[in-house]
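Trainee: Pasting the sequence and the predicted model now:
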Amino acid sequence: MADDKTKLGSGDRDRVAGGQDYEVEYFARKHGISPDQVHQLIKEVGNDRDKLDEAATRLRADA
């Protein structure tokens, strides 16, 4: 389902929508990880963007 463009500024940018391929792809490129790793992180820590950023940084540091 596409984002509802009539609800701009509704504050959902603090979450990563795991079901939206473009969001997963963007997050994966941003952190240099695979989309599968993004989905795994979402399962582990939830879809809170700050927590995912931290987990992705740790993942990259461990590699």
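Mentor: Now that the structure is in, tell me what you want to look at.
Trainee: alpha carbons only for contacts and neighbour counts from here, please
Mentor: OK.
Trainee: residues contacting Lys51?
Mentor: Val45 (C-alpha atoms under 8 Å, 6 or more residues apart in numbering).
Trainee: Next one for the comparison:
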Amino acid sequence: MSDDLHARDERSSIDINKASEVQYWCERLGVSEQVLRQTVADVGVSAEQVAERLGVR
């Protein structure tokens, strides 16, 4: 795994204003952009809280 990908896994927040971040988190969490954006709106930008809400660990 490259350092860049490892660093992404370690991110603690989701920046929904960056297309590359949205794409990464949609793929990582296995959700659509719409679901990701709604979940961030509901629980905030914490990657841990978003993953927990979506039932992803």
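Mentor: Received, thanks. What you are looking at is a predicted structure, and each value in this text was computed from that prediction instead of being measured.
Trainee: What does the superposition give as a TM-score?
Mentor: Their TM-score after superposition, calculated using TM-score structural alignment, normalised by the length of the second structure, is reported as 0.70; 46 aligned residues with a C-alpha RMSD of 1.3 Å.
Trainee: Was I right to think Ser34 of the first structure contacts Val24?
Mentor: No - assessed by C-alpha atoms under 8 Å, Ser34 of the first structure is found out of contact with Val24, at 9.0 Å.
Trainee: ok, these two, which is more surrounded?
Mentor: Val24 (21 against 14; other C-alpha atoms under 10 Å).
Trainee: excluding its backbone neighbours, what's nearest the spatially most central residue of the first structure?
Mentor: For the first structure, the residue nearest the mean C-alpha position is Val16 (3.9 Å; C-alpha atoms, centre = their mean). Closest residue to Val16 of the first structure apart from its sequence neighbours, by C-alpha to C-alpha, 6 or more residues apart in numbering: Asn47 at 5.2 Å.
Trainee: number of nearby residues for the counterpart of the one you found in the second structure?
Mentor: Under the alignment by TM-score structural alignment, Asn47 of the first structure pairs with Val45 in the second structure. Residues lying near Val45 of the second structure (other C-alpha under 10 Å) number 17.
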